[in-house]
Every structure is written in C-alpha cells, then in structure tokens.
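> Let me see the structure of the following:
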Amino acid sequence: MSGHDEKHLRVVRDALLQHQQWLKRDPPGRGRRADLSFHDLSKLGLNRINLTGAKLAGASLHGSRLVGADLRQADLYCADLSRANLTGAKLMGVDLRGARVDGAHLSEADLSGADLRKGAIAPCETRRPAGNLDGNTTFVGALLTRAILAECRMAQCDLSGCDLAGANLTGADLSGALLISANLTQATLHKASLTGALLCGARLDDELRHTLERRGIDVDGTGLLSLAERIADALSAHQLWVDHVGKAGARLEMQRADLRGCTFANQMLSAASLRFCGLRGADFSGAKLVMADLSYSDLRDADFTSADLSGCNLRGANLAGAKLWRARLNAVDVVGDGSRMWPTNLAGASLTGADLRDASLARAVLHGTDLTDIKSSAHTLKGADLSLALGLGGAVAAGRA
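Modelled structure (predicted):
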C-alpha cells in the first residue's frame, strides 16, 4: 500500500473507518467525519471508497487509485491529485480550488457543480498545502473524456492539453480558462461562458467551431503575450548558452507566447523551452531541437522538414498538418553508454494530416497520439508501439518524395 510507514497507515485507516460509520449514522452518534487535511495519501489504493463530504484540504493524493470513488461535496481545496486515477469517480460539488490535477485520469467522472476557480492556502511551518501555492487550479494534460463538467465554476482554470473529447460542459463558466491545445472534439459547450478563454491550438470539430464562431468567439486567435520582437535576441543568447555549456548567454525559455510568423529555420534550439506557445505555421526546417520542450504548443502547419527532434518533448502539442518530412525523431543516449535512452515524446499529441515521410516513429512515445490521415513512408511506423495510438485507419503510405 505504497511506501508509507505502518503508523501513518493506521491513522489513515482509522479515519476512513470512522468516516464510513459517520456516513451510515449506524449506530447513531458513532463515527466522525474524516479530516485528513494536509495528510500524505499519495499512491494509496482507494478504489470505490466513499469519501462524501470528507475534509482533504491541502492533502496529497498524487498517484492514488480512486476509480469509482465517491467524493461528492468533499473539500479538496489546494490538494494534489496529479496522476491520480479517478476514472468514473463522483465529484459533484467538490471544492477543487487551487488544486493540482495535472495528468490525472478522470474519464467519465462526474464533476457537476464543482468549484475549480483560484484558491490558495498560505504555507506555514506546520503545514504546507500539496496543491498549487500560486492559487491556480491546474488540470494540465488530464484525461477528461466523456466527463460531466456541467455548471462547473472553472474561471481561469488551466486545462491546457486536456483531453475533453465528448465531455459535457453545459453551463460551465470557462471565463479566462486556458484551453491551449486541449481536445474538445464532440464536447458539449451549450450555454458555457468562454469570455477571455484561450483556445490556441485547441482541437475542435467543425460543428463546435462554427457554433463558437457564431457566438463571436475567436477560436484561432491566441490571446497570448506577443514576444515575437524579442525572439532574435533570445535566439542569439541561446546559441551562446549552448556553445558555452550554460556558462554564458541564457537558455531560451518562453511560455504562452504568441510567436506566429517567427522563423527558426536552421537555428540551434537544443534544450530550448517553448511550452504552451502559439507557433502555428512556424518554420523550424533544419533546426536542431534535441531535448527541447515544445509541449502543449500550437504547431499546426509548422515546418519541421529535416529538423532534429531527437528527445524532444511534444506532449499534447497540436501538430495537425505539420511537415515532418525527413525529421529525426530518435531517442537520445543521455548517459553515453546506451543504458538510458530518452525518447521523443508525442504522447497525447495530434498529428492529424501530418507529413511524416522519411521519418521514423519507432522509438517515439505514442500514448494517445492521434495519427489520423498521416502521410508516411514504408518505414515510418515500423517497429513503433501503436497499441495506444489513435486514428491509424486513415494512415497513408505515400512513398518517398
């Protein structure tokens, strides 16, 4: 039951047993409401447990297994649920303000009326909340397929890279929410408020796109901070940083920047970080992007012809229509003896309609990658683990150019 010591586990077990008696009210007066605020409950097996109304503020449930659990009206204020498995869980009316839910599995979970707005607890010597200290509520890269989020209060919630395919967001308040590169195909947004929401690179089906456009929502405008005028100096400083192994210059690090129209052709971008950025149509042809981080960025129609993307982090990125002809997507030997290979990460990315001729996905991470209608050579998919990839039915073997 994880690496917790036996004394700690006894405290948790007792609180959970007392809570079950409190819920049943049988016999009357027995049991008490669980208060496990600020406790470490990480990686525990709690599938189908009933924690209705439990106090879990500031608690860590990182990596815990809560499949089918009942958490209705629970207090998870500033809690950490990252990487937790909450598939099919009942989370109606739950307080998740300031919580970190990054990478969690919430497929078919019911979060109707949940509160996902900002909220923070000031840390002190005796207690430190496990969630986000800056008060933001984050679901970055979370799996929310077919989840129910009706009437949720989600203003300014960070849902970047989330898979919300088929989710019900009826009446949800998404004002100012971050939906960068999120998958909203077949999602229901009837009467949802999207004022100020960032939809840069979001995946939308045609019907939803037209619906949002009729409501005056700019689905392709990024709303991101324009930093294009700074890119030339930043690239020069990064080149110096690489040449001097970090002892001079400065690493290129930008987040949520609008860099449309910029050219990165033939640039040295190894280990650069351009996360959540608007890079639609950017020219990366011939660029060296070894171990770079472009996760959750809008890279639709970007040109990576002959670029070196070995070990690059492209998790959750929207690469629909991108040109990856002759791109290198190899694993990187980070130790030098072959004992630790760092693969190119395309987990959760969209490669719909991308040109992958003369590129190989054999060593890339393809968990949840959408490969619908890709253009490929005979060797592109050879040796790749496609068991968790999506949309292979439309793959086209286009041959060599």
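> C-alpha only now, for contacts and for neighbours.
Will do.
> Helix, strand, or coil at residue 208?
Here residue 208 is recorded as helix under DSSP: H, G, I helix; E, B strand; the rest coil.
> Buried residues, stretch 71-82. List them.
For stretch 71-82, burial by neighbour count (16 or more other Cα atoms under 10 Å) applies to 71-82.
> and the closest residue to residue 220 other than its chain neighbours, how many residues sit next to it?
Spatial nearest neighbour of residue 220, excluding adjacent residues (Cα to Cα, 6 or more residues apart in numbering): residue 200 at 5.9 Å. Residue crowding around residue 200 was assessed by other Cα atoms under 10 Å; the count is 31.
> surely residue 200 meets residue 181?
Yes: in this structure residue 200 lies within contact range of residue 181 using Cα atoms under 8 Å: 6.2 Å.
> Helices of the stretch 1-150 of the chain, residue ranges please.
6-24 (DSSP state H, counting those that start in this stretch).
> Which parts of it are strands?
In the stretch 1-150 of the chain, no strands are defined using DSSP state E, counting those that start in this stretch.
> likewise the stretch 151-300 of the chain?
Per DSSP E, counting those that start in this stretch, the stretch 151-300 of the chain carries strands over the ranges 225-226, 253-255, 257-258, 273-275.
> could those strands go into TSV alongside distance to residue 163 and mean neighbour count?
As requested, the strands of the stretch 151-300 of the chain are arranged in TSV below (distance: least, Cα to Cα, whole Å; neighbours: other Cα atoms under 10 Å):
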stretch	distance to residue 163	mean neighbour count
strand 225-226	24	14
strand 253-255	20	16
strand 257-258	22	22
strand 273-275	17	22
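> Could you dump these into a markdown table with distance to residue 241 added?
Formatted as a markdown table, the strands of the stretch 151-300 of the chain follow (distance: least, Cα to Cα, whole Å):
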| stretch | distance to residue 241 |
| --- | --- |
| strand 225-226 | 23 |
| strand 253-255 | 12 |
| strand 257-258 | 21 |
| strand 273-275 | 13 |
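> Nearest to residue 167, out of these?
Nearest to residue 167 among the strands of the stretch 151-300 of the chain is strand 273-275 (24.8 Å), distances taken as Cα to Cα.
> what's downstream of that closest one, the next helix or strand?
Using DSSP states H and E, the helix or strand that follows strand 273-275 in sequence is strand 332-333.
> What separation is there between the nearest residue to residue 226 once chain neighbours are set aside and residue 341?
Among residues not flanking residue 226 along the chain, residue 258 sits closest, at 4.6 Å (Cα to Cα, 6+ apart). Computed as Cα to Cα, to the nearest Å, the residue 258 to residue 341 distance reads 32 Å.
> With residue 167 instead?
The gap separating residue 167 from residue 341 is 36 Å, by Cα to Cα.
> And for residue 6?
Counting by Cα to Cα - residue 6 and residue 341 are separated by 37 Å.
> Now do the contacts for residue 41.
Each residue near residue 41 by Cα atoms under 8 Å, 6 or more residues apart in numbering is listed here: 59-62, 64.
> compare with the first, here's sequence two:
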Amino acid sequence: MTTDIREIISQLESHRLWIETIGEQGEKLGIDEIDLRNVDLSQYPLDQAYITACIFDGMNLNHKDISSSLLSSSTFISSNLEGADFCKSNVSYVDFTNANIKAARLADSECIETMFVKADLSDANLVAGLFDETDFRNAILYNADVRLATFEQVLLQGAKLTGLRGLEEAFIKSINIGTPEHPIILVGEEARQWLQLKSLNNE
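Here you go, the predicted structure:
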C-alpha cells in the first residue's frame, strides 16, 4: 500500500493515453492492493482497467466511468458512486458497504459475494447482472431495474425493495431472507413472489 503517488499518477496517465489512442500508445492500467484515497482520480478514466484489492473508501466518484474493468476484492466503503458506470465490470468480492450507488449502472456486471450492505442502489440499473451470494442486507433498492438479472443465494434481509422493476424477466433461482449463519432460503417461484410482494410495499 506504500506505492508512490507519482508512480500511480504516471500509470493513470498512461492508461488515459491507452484509451485515447485505442491501445496504440500508453499502457492499460493494472494495479493491485493500492490505497487510492489520496489520489485525485477526477481527470483519469478507470474503464477497461485491472484494479484489484484497491481502496476507494469514502471517495467521491459520482458519474465515474468504471465500465469493463476488473475490480475484484476492492473496497468502496461509504463512497459516493451516484450515477457511476460499472457496466460489464467484474465487482466480485468488492465491498460497497454504506456506499451511495444511486442511479448507477451495474448492467452485465458480475457480483459474486459482493457486499452491498446498507448501500443505496435506488434507481440503479442491474439489468442482466449476475448476483451470486451477493449481500444486499439493509440495502435500498427502490425502483432498481433487475430485468434479465440472475439471483442465486442472494441475501436480502432488511433490504428495501419498493418499486423493484423487471422481476418477471429476472432469473430468480434462490434468495436468502435469513442470515448467512441462519439461512432462510426461498427458491424459484416462491422467491419471485416474495420479491414481488416486497416491491409493492410502500415502506
């Protein structure tokens, strides 16, 4: 985690050049286990990058393009990601606890064991996402779009699901409305009906 900030900036600039020249110049970003909290990322693209096990906690990354990137095991705890684009990104094992992810785009993303505990995903685009053992406990999913998304062993205890859209077109395999220690698993049509009932609640 002690990597020199100037070295990181140099890599970010090289990545920007790589994107601008469609790979003719510069180099694709590949960083691992870097604390980025002291780096101003506002002017650097983060799409099409390998950014694994990095720390973005508490950062303001609203409307940031982070699409088509590998972000496995990174943390965005309490970050502002409103309107951010994670389309086609791999965010498996990422921690988004308490993050503001309102109106963000997670379409076609891979979310295996991703933590969205207490995160706000109101109006988020989750279309065709893969949610496998994803933790949405106490998350806010008001009006989120889950068309063509796959739900398997997804944790939903305490989640606010009012207005959840596209359930009839989603692949609901199983959900856990209990806890990891004491699971209450609903499968298939029973799981879909539970979600549909919750989506009608005006809580």
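> Need the TM-score between these chains.
TM-score of the superposed chains, computed with TM-score structural alignment, normalised by the length of structure 2, equals 0.83; 187 aligned residues with a Cα RMSD of 2.6 Å.
> Indicate which one of the strands of the stretch 151-300 of structure 1 is closest to residue 44 of structure 1.
Of all the strands of the stretch 151-300 of structure 1, strand 273-275 sits nearest to residue 44 of structure 1, with 31.4 Å by Cα to Cα.
> okay, that closest one sits on what stretch of structure 2?
For strand 273-275 of structure 1, there is no aligned range in structure 2, judged by TM-score structural alignment.
> Also stretch 234-241 of structure 1?
Aligned using TM-score structural alignment, stretch 234-241 of structure 1 spans no residues in structure 2.
> and if you look at stretch 147-155 of structure 1?
Here stretch 147-155 of structure 1 aligns to structure 2 at residues 124-132, judged by TM-score structural alignment.
> in the matching stretch, what's buried?
So for stretch 124-132 of structure 2, counting by 16+ other Cα under 10 Å, buried means 124-132.
> Counting neighbours, go ahead and name the busier of residue 6 and residue 341 of structure 1.
residue 341 (16 against 10).
> The more buried one: what's its closest spatial neighbour, skipping adjacent residues?
Using Cα to Cα, 6+ apart and skipping residues adjacent in sequence, the residue nearest residue 341 of structure 1 is residue 333, 4.6 Å away.
> ok, now how distant is the one you found from residue 81 of structure 1?
In terms of Cα to Cα, residue 333 of structure 1 sits 32 Å off from residue 81 of structure 1.
> try residue 20 of structure 1
Plainly put, residue 20 of structure 1 is 22 Å away from residue 81 of structure 1 if you go by Cα to Cα.
> And for residue 53 of structure 1?
Distance of residue 53 of structure 1 to residue 81 of structure 1, computed by Cα to Cα: 17 Å.
> And residue 107 of structure 1, by the same measure?
As judged by Cα to Cα, residue 107 of structure 1 and residue 81 of structure 1 stand 14 Å apart.
> burial measure for the equivalent of residue 54 of structure 1 over in structure 2, as a count.
Matched by TM-score structural alignment, residue 54 of structure 1 corresponds to residue 49 in structure 2. Residues contacting residue 49 of structure 2 under the criterion other Cα under 10 Å number 22.
> which residues does residue 49 of structure 2 contact?
Residue 49 of structure 2 neighbours (Cα under 8 Å, 6+ apart): 28-30, 68-70.
> one more time with 6 Å
Contacts for residue 49 of structure 2 (Cα atoms under 6 Å, 6 or more residues apart in numbering) come out as 29, 69.
> Kindly report the same for residue 111 of structure 2.
Neighbour list for residue 111 of structure 2: 91-92, 130-131 [criterion: Cα under 6 Å, 6+ apart].
> let's see it at 10 Å
Taking Cα atoms under 10 Å, 6 or more residues apart in numbering, we find residue 111 of structure 2 in contact with 72, 89-94, 129-135, 151.
> Residue 174 of structure 2: which of the residues you listed is nearest?
Set against residue 174 of structure 2, the nearest of the contacts of residue 111 of structure 2 by Cα to Cα is residue 151 (6.3 Å).
> what do we get in structure 1 for the closest one?
Residue 151 of structure 2 maps onto residue 174 in structure 1, by TM-score structural alignment.
> Please give the number of neighbouring residues around its match.
Residues contacting residue 174 of structure 1 under the criterion other Cα under 10 Å number 28.
> now do residue 397 of structure 1
By the criterion of other Cα under 10 Å, residue 397 of structure 1 has 17 neighbours.
> Chain neighbours aside, what residue packs nearest to it?
Excluding the flanking residues, the one nearest residue 397 of structure 1 by Cα to Cα, 6+ apart is residue 376, at 4.8 Å.
> Tell me the spacing between residue 19 of structure 2 and residue 27 of structure 2.
Distance from residue 19 of structure 2 to residue 27 of structure 2, by Cα to Cα: 9 Å.
> Overlap in contacts, the two.
When contacts are counted by Cα under 10 Å, 6+ apart, residue 19 of structure 2 and residue 27 are jointly contacted by 13, 49.
> Among these two, which residue is more densely surrounded?
Of the pair residue 19 of structure 2 and residue 27, residue 19 is the one with more neighbours under other Cα under 10 Å, namely 21 against 17.
> What's the separation between that one and residue 202 of structure 2?
Between residue 19 of structure 2 and residue 202 of structure 2 the computed distance is 44 Å (Cα to Cα).
> again, but for residue 65 of structure 2
33 Å.
> Settle it for me: which of those two has more neighbours?
Between residue 65 of structure 2 and residue 202, counted using other Cα under 10 Å, residue 65 has the larger neighbour count: 19 against 9.
> Not counting sequence-adjacent ones, nearest residue to that one?
residue 85 (4.8 Å).
> In this structure that neighbour contacts residue 125, no?
Yes: if you go by Cα atoms under 10 Å, residue 85 of structure 2 and residue 125 touch, sitting 9.4 Å apart.
> what sits in contact with each of the two?
103-107.
> With neighbour count and distance to residue 198 of structure 2 added, can I get those in CSV?
Converted to CSV, these look like this (neighbours: other Cα atoms under 10 Å; distance: Cα to Cα, whole Å):
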residue, neighbour count, distance to residue 198 of structure 2
103, 23, 20
104, 25, 22
105, 28, 22
106, 29, 22
107, 24, 22
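> from those residues, which is closest to residue 115 of structure 2?
Using Cα to Cα, those come closest to residue 115 of structure 2 at residue 106, 13.7 Å.
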